[in-house]
Every structure is written in C-alpha cells, then in structure tokens.
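only geometry, no sequence info:
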C-alpha cells in the first residue's frame, strides 16, 4: 500500500511554504515527473494536491525501516538541466520520504522494546503501590510491632528501587529511539511512541518516558526520572516517620 506524508503547510522558497493554488502547482509537479523522474526516490509513487490550499501529499511504497536514510542525490545539484523549482520539489519529496522512512524505522526498532517495557511498567507500578501500602500500615501497627514494620518498609523500598531502575533503563532506550526519529525527520513528521504502542495493542499513555537527555549516564549528579520520583516519595515517608518518632519521645529512628 502507498504511504502518504502530507505537508501541513504550503511550500515556499525554502520548500516549506510555497503559496500557490493546487491547480497552479499541479502542472509544475507533472513537469517534474517528466523531466527528473530519474532523481525520484525509489519508493516514490506520486504527488497530489493536499487537503489545504497550496499543500501537497506524497505517496510512497511502504518503507520497512531497514532502508538507508533517504537523501536527495548529490548529482541533482550539479545537473544544470534541473531548475531551481524542480530542485526544490525534489527536496520536498525527499523530506517526505525521510518522514515515512523514519516512522517505519521507529516502528521496526521500538516494537520489541515496547513489548519488553510493558511488564516492567507493571512491575514498577505494583512495587510503588506495595510501598505505599506498607507505609500506610504504620497507622494501624501497634507500638511493639514498629521495628518489624520498618523492616517490611525497607524491603518494599528496595523492591521499588529495583523496579524503578529497570523501568528507567528501558524508558531511556525508548526515549533514544524517539529522539532519533525526530532528528531524522523533524518534529513535523514525529511519530509518538504511544501511537506505535497502540498499533501493537499496548496502552503506553501512563508510561513515564522523559526526554533522552534525562537518561544520560554521564549525568551522575541526578537520578533518572522514575528513580527520582521514588527517592522523593521515600524521603517524604521517612521524614513523616521521624516526625512521629520525635513526637512520641522515642529515638529509634534517629
């Protein structure tokens, strides 16, 4: 099936915003098919007027994501028979091709990672809920059982920390794949990870995935995103316990 990438705004001298009616632009594009077809991307099928005035939609055969990144042939720039308008049209075509290719590559690379991520997100949310439950049980724990409950709390903290680290590790991989797609095609052709997940039957809307820079291992001065959330929760819980300990006149938690 053909793959279509609509340019969301008309095209100008830069190839991004040229203001002319679809009827006026069509002959020029037809001329390109006749004159410079040898420079078309191999997956190119056709171009048609787009939904909005002056915009166009490019159609390609389906990309797998395994192809090399679409780049306009350098010989186009040295071919004096190619007009400025034709060169601009070819540049737009290759921009659209990169968009289609980059989305196919993201689907190819992200799908297996998304499948691995699903149980890790569930493990994290389960561990976080268990931590909150253990902490809340202090409200009904007898004074003589607080040491045992503190042991259960530290066990829950460690389990949550392990789950948070595992999630952040795979979230960092997904963030990197998403960033690579945007770098290749631009934000105009961005494909959301939540959309890829939906296509394979996963609901990734609640997943906590930050910008790829938040997972940079060289930033040793801060925790990764979900670990940071957990650390804050643990600190707040422990501060609450110290407050109660102080009011009770004990020093067991000092």
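Yes, it's here. Just so we're clear, the structure is a prediction, and the values are computed from it rather than from any experiment. Numbering: from 1, shown residues only.

can we go C-alpha only for contacts and neighbour counts from here?
Will do.

number of nearby residues for residue 142?
Residues within reach of residue 142, counting by other Cα atoms under 10 Å, total 9.

Near residue 42, how many other residues are there?
Neighbour tally, residue 42, other Cα under 10 Å: 12.

Kindly apply the preceding question to residue 116 instead.
For residue 116, the count of nearby residues is 12 (other Cα under 10 Å).

dropping in the other structure now:
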C-alpha cells in the first residue's frame, strides 16, 4: 500500500481556514468532477474531527517533486464553483506544507550528519579553552608567559572549530528559513526534530537566523550572534580579566599584542 500522510487541521495547527461547511455546496457542485485538478499524490479529502474542517491525505512526498501549485487551468476554469476552487486551493496549501517538510528532511539530513562531529569538535575545543584559562589560578608568576602561549593556542583552536560549525549552520539555517517561507511559521519543521529522526541530539547546537551570518557591522568582533561571535566575546572577557590582574599586581599593562 502507498504510504499516506494526513494533514489534520486544526489538530496540527496548520492555520488553514475551514474547508467545508455542511449545506454550503449544491448538489450540482458536488457532482462536478474536479479529479483532473488534484495534485498527483492526492489520495482523498474527508471531514475532520471538528465541524467545518477537512483532512487531506496524500501519498508520501519525497521532497524531489516540484513545489505543489494549483494549475492555471484550474484557476481559470469558470465552471468550478467558489467552494470547489477553495477546496482545491486548500488542498494545494496542504500539499505544499507536506512537500516542504519532505524537502527539508532530504536536504538537511546530510548536513546535520556532517554537522554532528563539527559540534563535538567545537565543544571539545571550547572546553579546552576554558580549562586553559582556569589554569591561571594555579600558574606560578614566572610561568605566566608560557601559560599565555597555551591560551592563545586554545583560542585559535576554538575559533577554527567555531567557524567550521558556523559554515554548515548557515546552510542549515537557510534551509529552515525556506521551509518556513513555503509552509508558514505555524507549520515549521524544527531542525532539531529532523536531527532527532536521524538519531542525533541537536538540542544544544547554536544555529541562528540566516541574517546573523550575513557580513555586516553586527558580525564584527564582539557584536554578532554567530558561534564565533559568542566565542570572541568570551575571549575578550578573559583577556580583560588578565589585564585587571596584571594591573593589580603592579605589572605593566598586558597588551593584545602579547595575547595574539
């Protein structure tokens, strides 16, 4: 049997308007054949659990299909009643939602799989950075310069890991944005859900809205919300703390040139 994917409104909060009101369709309208205008994967439409709503069922979308669109022939068909045109319009709304989710799963799946080890590399590098900074609490005064070298090495490793994850996170973010554009915010498919379906835990991954990845003044060091931007803020805070300690100890100011 073909796999069926029902779209139930309003149970799934699709935001679509009521499909059918008893008594609004005439016998003639109900007898008119509109089957030629159905989406190729359409299976059936039937009253939903709540009065005034319809459940649309389709064969499974792969995400490789063209974006479902009601044909111009159907739009221009003057023999269709208003109710029939509305029913077809809602059918294609439902089809686009299901198609957009199937396409996101197909496109994002490989990227999510690739992102998993990059996130692990980032978390390891980030923890190493923090551990290296904590070692200043037990580093003897005569060993500070050596510890500063270790700190800058940890900074560079963390920055490289953050940039690598940001690169793939931007691609994932744009795919998610496109799915929302097609289906609407009420029918978004979270990337963490797709990851979970693949056996991945992406609950802590830092993926932000696409605009955050655009080159702009907000992406300058200390401002943006990319992973590397957050890292830069943390590094700056660590360096400032070291300067404070140097000043309290009566040593000469610690310049950035000594930390880079």
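Noted; the coordinates are in hand. Computed from a prediction, not measured in an experiment: that's the story for all the values here.

Let me see the TM-score of these two.
The pair, once superposed, lands on a TM-score of 0.90 when counted by TM-score structural alignment, normalised by the length of structure 1; 246 aligned residues with a Cα RMSD of 2.3 Å.

Grab the longest helix from structure 1 for me.
As assigned by DSSP state H, the longest helix anywhere in structure 1 is helix 84-136.

what residue of structure 1 takes the place of residue 178 of structure 2?
Residue 178 of structure 2 maps onto residue 180 in structure 1, with residues paired by TM-score structural alignment.

thinking again about what came up before, and the longest helix of structure 1, what does it pack against?
Under the contact definition 3 or more Cα pairs under 8 Å, 6 or more residues apart in numbering; DSSP states H and E, helix 84-136 of structure 1 sits against strand 2-6, helix 22-35, strand 56-61, helix 146-185, helix 193-199.

What range does the helix or strand following the second one cover in structure 2?
Scanning forward in sequence from helix 22-35 of structure 1 by DSSP states H and E, the next helix or strand is strand 44-49. Residues 42-47 of structure 2 are matched to strand 44-49 of structure 1 when aligned by TM-score structural alignment.

If you count neighbours, what's buried in that stretch?
For stretch 42-47 of structure 2, a neighbour-count test (16 or more other Cα atoms under 10 Å) marks 42, 45, 47 as buried.

ok, now which ones touch residue 127 of structure 1?
Neighbouring residues of residue 127 of structure 1 by Cα atoms under 8 Å, 6 or more residues apart in numbering: 156, 159-160, 163.

For those residues, which ones persist in structure 2?
Retained in structure 2 by both residues aligned by TM-score structural alignment, their matches' Cα atoms under 8 Å are the following of the contacts of residue 127 of structure 1: 156, 159-160, 163.

so stretch 189-200 of structure 2 corresponds to what in structure 1?
Counting by TM-score structural alignment, stretch 189-200 of structure 2 corresponds to 191-202 in structure 1.

if we look at that stretch, which residues are touching it?
For stretch 191-202 of structure 1, the external contacting residues (Cα under 8 Å, 6+ apart) are 103, 106-107, 110-111, 114, 118, 174, 178, 181, 203-205.

What subset of the residues you listed is buried?
Applying 16+ other Cα under 10 Å to these flags 103, 106-107, 110-111, 114, 118, 174, 178, 181, 204 as buried.

so who does the spatially most central residue of structure 1 touch?
The residue lying closest to the centre of structure 1 (Cα atoms, centre = their mean) is residue 178, at 3.6 Å. Listed by Cα under 8 Å, 6+ apart, the contact set of residue 178 of structure 1 reads 106, 191-193.

Identify the farthest-apart pair in those.
106 and 192 (9.5 Å; Cα to Cα).

ok so, going back, check how far the match of strand 44-49 of structure 1 sits from its aligned residues in structure 1, on average.
Superposing on structure 1 and averaging over aligned pairs (mean Cα distance after the TM-score superposition for structure 1), stretch 42-47 of structure 2 comes out at 1.1 Å.

Let me see the contact set for residue 44 of structure 2.
Going by Cα under 8 Å, 6+ apart, the list of residues near residue 44 of structure 2 reads 56-58.

ok, now how distant is it from residue 170 of structure 2?
38 Å (Cα to Cα, to the nearest Å).

Residue 213 of structure 2 now?
Relative to residue 170 of structure 2, residue 213 of structure 2 is positioned 6 Å away (Cα to Cα).

Kindly report the same for residue 46 of structure 2.
For residue 46 of structure 2, the distance to residue 170 of structure 2 - Cα to Cα - is 40 Å.

Same check on residue 115 of structure 2?
From residue 115 of structure 2 to residue 170 of structure 2 the distance is 11 Å (Cα to Cα).

cool, residue 152 of structure 2 as well?
From residue 152 of structure 2 to residue 170 of structure 2 the distance is 27 Å (Cα to Cα).

re the thing from before, overlap in contacts, residue 213 and residue 170 of structure 2.
Common neighbours of residue 213 of structure 2 and residue 170 (Cα under 8 Å, 6+ apart) do not exist.

Could you find the counterpart of residue 167 of structure 1 in structure 2?
Checking TM-score structural alignment: residue 167 of structure 1 goes with residue 165.

got the contact list for the closest residue to residue 207 of structure 2 other than its chain neighbours?
Among residues not flanking residue 207 of structure 2 along the chain, residue 169 sits closest, at 5.5 Å (Cα to Cα, 6 or more residues apart in numbering). Listed by Cα under 8 Å, 6+ apart, the contact partners of residue 169 of structure 2 are 115, 206-208.

Turn the contacts of residue 127 of structure 1 into a markdown table, columns for distance to residue 39 of structure 1 and neighbour count.
A markdown table is the format used below for these (distance: Cα to Cα, whole Å; neighbours: other Cα atoms under 10 Å):
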| residue | distance to residue 39 of structure 1 | neighbour count |
| --- | --- | --- |
| 156 | 61 | 21 |
| 159 | 57 | 18 |
| 160 | 55 | 25 |
| 163 | 51 | 23 |
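
Can you add distance to residue 199 of structure 1 and give these back as TSV?
Converted to TSV, these look like this (distance: Cα to Cα, whole Å):
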residue	distance to residue 199 of structure 1
156	35
159	32
160	30
163	26
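
I am finished for the moment; much appreciated.
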